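A.B. asks: Here is my input; please provide its structure:
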Amino acid sequence: MRKYFFPYIATALLLSLLFIACNSNPQPAVGKPLMPEPDEPTKVLPSSPLQYADTTKPEYRAIVERLDNFFRRYASTGFNGSVLVGQNGKVLYERYFGMANRETGLKLLPNSAVQLASVSKTFTGTAVLYLHQHNFININHPVQEYLPTFPYPNITVKMLLCHRSGLPDYYKWIPAYRKDQKTPINNNQMLDYFIKFKPGLEFRPDARFKYSNSNFAFLALIIEAATDMSYPDFMRKFIFEPLGMKNTFVFEAEKGLPATATISYRPNWVRDPVMFADGVDGDKGIYSTVEDMYRWDQSFYSHLLLNKETIDMAYAPYSFEKGGKKNYGLGWRMINNPGKERVIYHNGWWHGNNTVFYRFVEQNFTIIMLGNKYNTSIYKQAPVVYSLVKGMETSGDFESEE
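C.D. replies: The predicted structure is shown next:
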């Protein structure tokens, strides 16, 4: 039975007692479920500004000068975006290069929200684990427990989280059945396509890893089913607001973008038009800023949403069919270097947005780059930034594709 938590607990208890007293065969309580309030985040981050390193110190000043020289050169070759480098809970470097909206002349600013693309998966995965931690979802249970019409009985929630489901990517196969490629569909409509056409799985569930956007689109629906809230509302109330992420939101096609959101551009500064997949959330669709992303990054060190046990589960590798250091956890990519730095990260690409989010978790060192003009070389820059700050090359091959 689904767990319910009423907004007015005293009234709910009284009504329940009266109902039981008057009915010899009581049924489960019916009402709108409400998630447990987060314990600490609202008391910690919203009123606390980000902390900044003292860059007047010679050792920091030299690092900032090296980074400035590098990013000015990189911007001159086409990079248009925001950058933040954090170390030990403090912002070491923060810069904005280029335009949020070229047509209006609006430059990138601290409140300029960029489409995170697949970096959104880190949020969706964490939301599911938060619900698992609070016993609203059991990730080891079948997806059909939460989405009864889901047409694949042997796929569990965990298989979605670590991309071991075998589901084909909706983005690639739905166009064959849909003439209108311009009007966005939502997650429920995506589910309807799977129900109607039931495309074959690419492999037996849990047989191997293959990245598929469908996995995280279905996770967004599971969040909605478990909470009786829309995915955007849940993320706002239980993730963004508690962590003080005031410029972060889920794109809702019917509402359009706020004025602070950046425009997505192709390399020639032509806008990337909205298309059918833009209305699907969970796999992408979250807009944020580098400052808010650093708040997101730091929340894991403070266990503001997930406890240590759940975080360790999220950061663990789950696919071993191929050798090598790269793997995927529950919503996170990773580079595991035995005896050396461990990198927990995710890249993103959607339309003209290329995004980078690298976390050296043992060092509490973070690199965030959010670009809104198509530039795939962004994925190769994190090792350069690391070497400029740390004075050494990384031993991890983490300039990965999205």
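A.B. asks: going forward, measure contacts and count neighbours with C-alpha atoms only.
C.D. replies: Noted.
A.B. asks: how about the strands in this structure?
C.D. replies: Remark: strands assigned in the chain by DSSP state E are 81-87, 90-97, 99-101, 106-107, 114-115, 249-250, 286-288, 326-328, 333-335, 343-350, 353-360, 365-371.
A.B. asks: Turn those into CSV, including mean neighbour count and distance to residue 380.
C.D. replies: Formatted as CSV, the strands of the chain follow (neighbours: other C-alpha atoms under 10 Å; distance: least, C-alpha to C-alpha, whole Å):
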stretch, mean neighbour count, distance to residue 380
strand 81-87, 23, 14
strand 90-97, 20, 18
strand 99-101, 23, 22
strand 106-107, 15, 25
strand 114-115, 30, 19
strand 249-250, 22, 27
strand 286-288, 24, 22
strand 326-328, 22, 16
strand 333-335, 23, 15
strand 343-350, 24, 11
strand 353-360, 25, 10
strand 365-371, 27, 11
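A.B. asks: a markdown table please, covering the ones you listed and showing distance to residue 298.
C.D. replies: Below are the strands of the chain laid out as a markdown table (distance: least, C-alpha to C-alpha, whole Å):
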| stretch | distance to residue 298 |
| --- | --- |
| strand 81-87 | 9 |
| strand 90-97 | 9 |
| strand 99-101 | 26 |
| strand 106-107 | 27 |
| strand 114-115 | 19 |
| strand 249-250 | 18 |
| strand 286-288 | 15 |
| strand 326-328 | 21 |
| strand 333-335 | 17 |
| strand 343-350 | 13 |
| strand 353-360 | 10 |
| strand 365-371 | 9 |
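A.B. asks: next up, for comparison:
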Amino acid sequence: MNIKQQTLLATVILFIGISAFSQSKDIAIKTFLDHLTPDDFSGTVLVAHNDKITEKRAYGLASIEHEIKNSVNTKFNIASIAKMFTAVAILQLYEQGMLKLNIPIGEYLPDYPNKLVRDSVTIHQLLSHTSGLNNFYVADEDKMRNLEYKKVSDFVPLFVHDTLLSLPGTKYNYSASGFVILGLIIEKISGKNYYEYIKVAILKPTEMFNTSELEVDSTVSNKASGYTSMFGENKVLKKNDYYLTKASPGGFYYSTITDLFNFSKALGNNELIKKETTELMFKPKIKGYNTYIGYGGKKGASIVTDFFKELIANKK
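C.D. replies: Next comes the predicted model:
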């Protein structure tokens, strides 16, 4: 098992949507999944075509130390996939005429402490990772106090006075910090707590009943532990709880493959936002991580896709 596979162990959900499906492809997918082993991949897989689930599989362990197997109902930390929730929430408010995408955020957050950001960064730039703001989960990791974040505003001191990586609108820089600011805007405009807004406007309508912003130290059935060997030189597999916090608008909700399928289906069927808004969301804005991205970013999805491309190539 290589380092990348160990890093992904028990932390990754793969959702596959097949746009051009045939009996031969169906057989090929089944054959591939039948030969996939826990040494190749530990997690869950869902395959769907035309809003119909054709495969749901689980591999490996949700908890190595307790030898608990993954199931198709296991809840995984979905990391940056959760940015999609924030992007959809912003675009819902945009549809309602409650915000504009291309004016400085100071219009909505007049008291935001960083004047440069307040006066020059737009919602469009936050959504497209072109604001110049950093990714506080990485850049400010040494400041993190895992159990101290209860509200969206609790995350702001981690990055609010950090120097911008580039001038707003000039360059792609993947940014969880920008999505925290989007969360503040959602709260300001909607008058609701961010987590409550996401629950009412996204999770309930799409029947994502197993998706939530769990606390780091919460005890929850069917929750997978995360493991990594990326940090440190001895390559020993370790739990990654030290890196996690309660979910923010920038990531780290917990979810299941069925819930993510429900979200994808609802988004694709224009049930959360209108067709023209969905097209705006996915329209390529800028190149990042070797692919053109729309609103929300594709970092996590790109890592998973690359992993399975490599795995499929190695099994041929």
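A.B. asks: circling back to that earlier point, nearest to residue 238 of the first structure among the strands of the first structure would be which one?
C.D. replies: Taking C-alpha to C-alpha, strand 249-250 is the member of those nearest to residue 238 of the first structure, at 12.0 Å.
A.B. asks: The closest one vs the second structure, average distance?
C.D. replies: Aligned to the second structure and superposed, strand 249-250 of the first structure gives a mean residue distance of 1.6 Å (mean C-alpha distance after the TM-score superposition for the first structure).
A.B. asks: Which positions in the second structure sit opposite that strand in the alignment?
C.D. replies: Aligning strand 249-250 of the first structure against the second structure (TM-score structural alignment) gives residues 212-213.
A.B. asks: and what of stretch 19-35 of the first structure?
C.D. replies: Aligned using TM-score structural alignment, stretch 19-35 of the first structure spans no residues in the second structure.
A.B. asks: that older thread, quick one: the match of strand 249-250 of the first structure to chain centroid distance?
C.D. replies: Taking the mean of its C-alpha atoms, stretch 212-213 of the second structure sits 12 Å from the chain's own mean (C-alpha atoms, centre = their mean, to the nearest Å).
A.B. asks: what does it contact?
C.D. replies: The set of residues external to stretch 212-213 of the second structure that reach it, using C-alpha atoms under 8 Å, 6 or more residues apart in numbering, is 195, 246, 247, 248, 252, 253, 254, 255.
A.B. asks: closest to residue 147 of the first structure out of the strands of the first structure?
C.D. replies: Closest approach to residue 147 of the first structure among the strands of the first structure is made by strand 249-250 (21.7 Å; C-alpha to C-alpha).
A.B. asks: Let me know how buried the equivalent of residue 179 of the second structure over in the first structure is, in neighbour terms.
C.D. replies: Alignment note: residue 179 of the second structure maps to residue 216 in the first structure; criterion TM-score structural alignment. By other C-alpha atoms under 10 Å, 27 other residues sit near residue 216 of the first structure.
A.B. asks: My guess is residue 216 of the first structure contacts residue 285. True?
C.D. replies: No: applying C-alpha atoms under 8 Å, one finds residue 216 of the first structure not in contact with residue 285, separated by 11.2 Å.
A.B. asks: What residue in the second structure is paired with residue 295 of the first structure?
C.D. replies: In the second structure, residue 295 of the first structure lines up with residue 262, judged by TM-score structural alignment.
A.B. asks: got the contact list for its match?
C.D. replies: Listed by C-alpha under 8 Å, 6+ apart, the contact set of residue 262 of the second structure reads 206, 207, 208.
A.B. asks: And for residue 95 of the second structure?
C.D. replies: By C-alpha under 8 Å, 6+ apart, the contact set of residue 95 of the second structure is 273, 277.
A.B. asks: Can you find the partner of it in the first structure?
C.D. replies: Residue 95 of the second structure maps onto residue 133 in the first structure, by TM-score structural alignment.
A.B. asks: likewise residue 57 of the second structure?
C.D. replies: With TM-score structural alignment as the criterion, residue 57 of the second structure pairs with residue 95.
A.B. asks: Closest to residue 170 of the second structure out of the contacts of stretch 212-213 of the second structure?
C.D. replies: Using C-alpha to C-alpha, the contacts of stretch 212-213 of the second structure come closest to residue 170 of the second structure at residue 248, 25.6 Å.
A.B. asks: Over in the first structure, tell me which residue corresponds to the closest one.
C.D. replies: Under the alignment (TM-score structural alignment), residue 248 of the second structure pairs with residue 281 of the first structure.
A.B. asks: and that match, how many neighbours?
C.D. replies: When neighbours are defined as other C-alpha under 10 Å, residue 281 of the first structure has 28 of them.
A.B. asks: Am I right that it is in contact with residue 188?
C.D. replies: No: counting by C-alpha under 8 Å, residue 281 of the first structure stays clear of residue 188, with 10.3 Å between them.
A.B. asks: show me where the stretch 201-350 of the first structure has helices.
C.D. replies: Ranges of helices in the stretch 201-350 of the first structure, per DSSP state H, counting those that start in this stretch, are 213-227, 231-235, 290-301, 308-315.
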